[in-house]
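Q: any chance you can model this:
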Amino acid sequence: MKFYSISLFMCFIFFGCASHKEEFQLSKTINLDQKEELQAYFQIWVAGVQGGGSGINFFITKDLIKNPTEVYFRGKKESLVLNNNVYVAHFKTELNQEKDYVMDANAVKEHKNTLPLVDNFPFNIKDNEAIILSETNGKKEYILLKSIVKKPLLAYPSIKK
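A: Now for the predicted structure:
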């Protein structure tokens, strides 16, 4: 009898913990066509020097979605900031960044290596799709943007001589 009580208690704990996971329900989908290509787009950039960094700038016009606050794109989440009637999010990538990993048979020498962060991305979307979080009066809406335009690579010049 004691075994059944403990088993029942453990089931409640496991199911109770699982129920606290945030649910993401899509409110609507916006399929961008050629007329709307400038309403949402992204542009990859790289620095002109090794280790200078790289990233993706993501843009949404103010008129496309009301009160956007966050964007989920290519496995990452960033805040959207209004800048000259355009919402912008800046994603950093690992392209063009120097890695300083110590590889040695002696584990003590490797202990300063940092592990890459594993992020549980809540959506299964393509590379040209994004989820926008819009908040109005405390109500959250998740909006899927499809067929987002990729602008040409922006390569910053190297240091002037």
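
Q: contacts, neighbours, all on C-alpha from now
A: OK.

Q: helices and strands around the helix or strand residue 87 falls within, which ones?
A: Of the helices and strands defined by DSSP states H and E, residue 87 is found in strand 86-92. Judged by 3 or more Cα pairs under 8 Å, 6 or more residues apart in numbering; DSSP states H and E, strand 86-92 is in contact with strand 54-61, strand 76-79, strand 81-83.

Q: swap in 10 Å and give it another go.
A: With contacts taken as 3 or more Cα pairs under 10 Å, 6 or more residues apart in numbering; DSSP states H and E, strand 86-92 sits against strand 40-46, strand 54-61, strand 68-73, strand 76-79, strand 81-83.

Q: closest one to residue 154 among those?
A: Ranking these by proximity to residue 154 (Cα to Cα) places strand 40-46 first, at 4.5 Å.

Q: could you also give me the structure for this next sequence, so I can compare it with the first?
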Amino acid sequence: MKQLLLLLFSIIMISCSSQKKALQETLQASYETWVAGVRGGGSGINFYVDLKTPLHKEIELKKVIFRGYEVPFEKIDDLHFVARIKTEGNQQKQDGTDSQIYTSPKNALTLGENEAILLFSEKAKEFNVKIKQVTEKPMLEYPSAKPKF
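A: I've put the predicted structure just below:
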């Protein structure tokens, strides 16, 4: 009986790790930083996930943890997702406003500069995949506002 339980547990663990490995092989993660061209216009990081094949209908890409921030994904289409991270730089400071800057204590110290954790859900169970090399795209520098004469 113990051997049967051990075999069943091993099969479950192998299938979970193979699922994570399959997800890592079918996605590409990249990011680009941006700064608005006007004072107080904001700054941030756009984090992109591009898939080679659509996710199984029971799997949903929920959030990313990147550089201490934890933000939800926006689905562009079945193969492309983006998470828009607002950073502290170049933000307009006003009393009583929510700056919508979300930081996460989860794994912030254990992740490298170009590492991220993607959070997925499948049948109400959460699991994560660690991406070891996130590609950096060139920075977006938005032009400044036109002068008012």
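
Q: quick check: TM-score for this pair?
A: TM-score of the superposed chains, computed with TM-score structural alignment, normalised by the length of the second structure, equals 0.66; 118 aligned residues with a Cα RMSD of 3.2 Å.

Q: related to what we said a few turns ago, just checking, which helix or strand succeeds the strand holding residue 87 of the first structure along the chain?
A: Using DSSP H and E, the next helix or strand after strand 86-92 of the first structure towards the C-terminus is helix 107-110.

Q: so how far does the next helix or strand after that following helix sit from its counterpart in the second structure?
A: As assigned by DSSP H and E, the chain's next helix or strand after helix 107-110 of the first structure is strand 130-136. After superposition onto the second structure, strand 130-136 of the first structure sits on average 0.7 Å from its aligned residues (mean Cα distance after the TM-score superposition for the first structure).

Q: can you list the buried residues in strand 130-136 of the first structure?
A: 130, 131, 132, 133, 134 (16 or more other Cα atoms under 10 Å).

Q: and the two most separated of the residues you listed?
A: Farthest apart among the buried residues of strand 130-136 of the first structure by Cα to Cα are 130 and 134. That separation is 12.7 Å.

Q: could you name every residue contacting both of these two?
A: 71, 142, 143 (Cα atoms under 10 Å, 6 or more residues apart in numbering).

Q: by neighbours, which of the residues you listed wins?
A: With neighbours taken as other Cα atoms under 10 Å, the top of those is residue 71, carrying 24 neighbours.

Q: for that residue, what are its contacts?
A: Residues near residue 71 of the first structure by Cα under 10 Å, 6+ apart: 58-60, 77-80, 88-89, 130-134, 142-144.

Q: for residue 95 of the first structure, which of the helices and strands packed on strand 86-92 of the first structure is the nearest?
A: Closest to residue 95 of the first structure of these, according to Cα to Cα: strand 54-61, at 5.7 Å.

Q: which part of the second structure lines up with that closest one?
A: Aligning strand 54-61 of the first structure against the second structure (TM-score structural alignment) gives residues 43-50.

Q: follow-up on the earlier one: now the strand holding residue 87 of the first structure and strand 54-61, what's the angle there?
A: Orientation check (axes from the mean of the first three to the mean of the last three Cα atoms, to 10 degrees): strand 86-92 of the first structure against strand 54-61 gives 160 degrees.

Q: the closest residue to residue 56 of the first structure other than its chain neighbours: neighbour count?
A: Distances taken as Cα to Cα, 6 or more residues apart in numbering place residue 44 nearest to residue 56 of the first structure, at 4.3 Å, with adjacent residues excluded. By the criterion of other Cα under 10 Å, residue 44 of the first structure has 19 neighbours.

Q: repeat that for the one 3 residues further on.
A: One way to gauge burial is a neighbour count; for residue 47 of the first structure, by other Cα under 10 Å, it gives 19.

Q: re earlier: redo the buried residues of strand 130-136 of the first structure as TSV? Include distance to residue 157 of the first structure.
A: As requested, the buried residues of strand 130-136 of the first structure are exported to TSV (distance: Cα to Cα, whole Å):
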residue	distance to residue 157 of the first structure
130	29
131	32
132	32
133	34
134	36
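
Q: who are the contact partners of the residue nearest the centre of the first structure?
A: Most central in the first structure under Cα atoms, centre = their mean is residue 76, positioned 1.8 Å from the mean C-alpha point. With contacts defined as Cα under 10 Å, 6+ apart, residue 76 of the first structure is in contact with 91, 92, 93, 119, 120, 121, 122, 130.
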